[in-house]
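K.L.:
Below: sequence and its predicted model.
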Amino acid sequence: MRPIVIGIAGGSASGKTSVARKVMEAFADTNSVTIIRQDDYYKDQTHLPMEERVKTNYDHPFAFDTDYLLEQIGELLQGHTIEKPIYDFVNHTRSRETEIVKPCDVLILEGLFVLENEHLRDLLDIKLFVDTDADIRFIRRVKRDVEDRGRTLDSVINQYMKTVRDMHSLFIEPSKRYADIIIPEGGKNSVAIDLLTTKISSIITRNML
């Protein structure tokens, strides 16, 4: 039976990954749920010098290799194992390392533009949008980019003012209208997480029959 595909979209640092991880943790003993992060499909920039890589607008849909993402999701849906790319946020390009991903019962696709892209939407059985206030998202983004991605505070602020805020308004916020469920505050919304895990449990049970 074809895997169920759940899409989780939302603004930068809205809590998409937290939602996906909490769902994954609920099924840790089953190996039935797999997460694919759209961030790992940023375009390879190894051919560019660092000074050019940092100029890329990473908050625009064109920054992603969506065709490759669609191809690999298609392989998983057909029951094939894939070799998924891993993105290196420190060096602003695709890592030489990859990750082997096997077929599963439930595939969670999370990322900024999961609901913005029509071809991705067409693959989704359940569409979620994590809706978090802009000030909270900004604070989370600063903390994440400085601590985990080796960015300076000034660079994070400049990027937010130049691209992140406008791209959110232009592409991400409008995609909310495609969501089946809107989850305020991301992973902290235990009620939404419980409802989602209950739904996934019923799907896994049904597929086993």
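P.N.:
Structure's in. What do you need?
K.L.:
can we go C-alpha only for contacts and neighbour counts from here?
P.N.:
Will do.
K.L.:
Going by neighbour count, which residues in the longest helix along the chain are buried?
P.N.:
When the chain is scanned for its longest helix (criterion: DSSP state H), the result is helix 190-208. Counting neighbours by 16 or more other C-alpha atoms under 10 Å, one finds that the buried residues in helix 190-208 are 192, 193, 196, 197, 200, 201, 204.
K.L.:
With stretch 17-26 instead?
P.N.:
By neighbour count, with 16+ other C-alpha under 10 Å as the criterion, the buried positions of stretch 17-26 are 17, 19, 20, 21, 22, 23, 24, 26.
K.L.:
next one: stretch 106-124
P.N.:
Neighbour-count burial for stretch 106-124 flags 106-116, 120-121, 123-124 (criterion: 16+ other C-alpha under 10 Å).
K.L.:
put this beside the first:
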Amino acid sequence: MKKVTIIIIAGGSASGKTTVATKIANEILKDESVSHLSMDNYYKNFTDLSFEEKQNLNFDHPNSLDIELICKHLDMLKGGKDVETPIYDFKTHAQSGETVTTKASDVIILDGILSLHIEEIRKRADIKIFIRTDDDIRFIRRLERDIYERNRDLKHVVSQYLKTVRPMYKFFVEPSIDYADIIVPYYEGNSIAVDLIATKIRSLIDKK
């Protein structure tokens, strides 16, 4: 039975984690079967709270995530079993109630801001990547995403960034770079950085 390789990708909010994950899957590992999980879909539901109350939650803290379910799904995928991945609705701050099937594959890529910080997730990884993106670039990308894709207003996005996103990045996310096997300096169009990690990832997988 072929060994399953788990790659986790961490970095600040809007740092380009999903972009890099997609490039790895589509360009670097074209000859492997690859499945991609996002920790964004594993936020707890908080069904007892109103939408207004959810607006004030700290979604950048580990307590906001269903870590047990993430680890269970990683273990199932590593054991060759498909999983039903939940779908989170950022417009309502709630689980949609729907799932999508994530197929067991040769390579599993999990991205999330806290994926390197949380030990239970980190210890399941074969390759650990951190995307390092300048703070101003991350803020601009997050601002555009939250306004145009998640129906947030400018005041809320700025307030949330200052109240929780920035301090949690400094406290949890940024220090987790020390656990990374590969650090990628990322900016729009930086194909060189992705190309550089391609050889490293390929060699690590081929050794297994």
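P.N.:
Great, that's in hand. Because the structure is predicted, anything quoted here is derived from the model rather than measured.
K.L.:
any idea how far residue 197 of structure 2 lies from residue 58 of structure 2?
P.N.:
Residue 197 of structure 2 is 33 Å from residue 58 of structure 2, where distance means C-alpha to C-alpha, to the nearest Å.
K.L.:
And for residue 35 of structure 2?
P.N.:
Where residue 58 of structure 2 is concerned, residue 35 of structure 2 sits at a distance of 28 Å (C-alpha to C-alpha).
K.L.:
what's the answer for residue 127 of structure 2, then?
P.N.:
28 Å.
K.L.:
Comparing these two, which residue is more hemmed in?
P.N.:
For the pair residue 127 of structure 2 and residue 58, the greater number of neighbours falls to residue 127 (19 against 15), based on other C-alpha atoms under 10 Å.
K.L.:
and the more buried one, what does it touch?
P.N.:
In this structure, residue 127 of structure 2 makes contact with 5, 6, 7, 8, 181, 201, 204, judged by C-alpha atoms under 8 Å, 6 or more residues apart in numbering.
K.L.:
ok, these vs residue 97 of structure 2, which is closest?
P.N.:
residue 8 (25.5 Å; C-alpha to C-alpha).
K.L.:
Looking at the buried residues of helix 190-208 of structure 1, spot the one nearest residue 30 of structure 1.
P.N.:
Distance from residue 30 of structure 1 was checked for each of these by C-alpha to C-alpha. The minimum falls on residue 204, at 9.5 Å.
K.L.:
Does that closest one touch residue 33 like I think?
P.N.:
No: using C-alpha atoms under 8 Å as the test, residue 204 of structure 1 is too far from residue 33 to be in contact (9.3 Å).
K.L.:
overlap in contacts of these two?
P.N.:
105, 106.
K.L.:
ranges for the helices of structure 2?
P.N.:
Under the criterion DSSP H, structure 2 contains helices at 17-23, 51-55, 67-78, 119-122, 135-148, 154-160, 166-168, 191-207.
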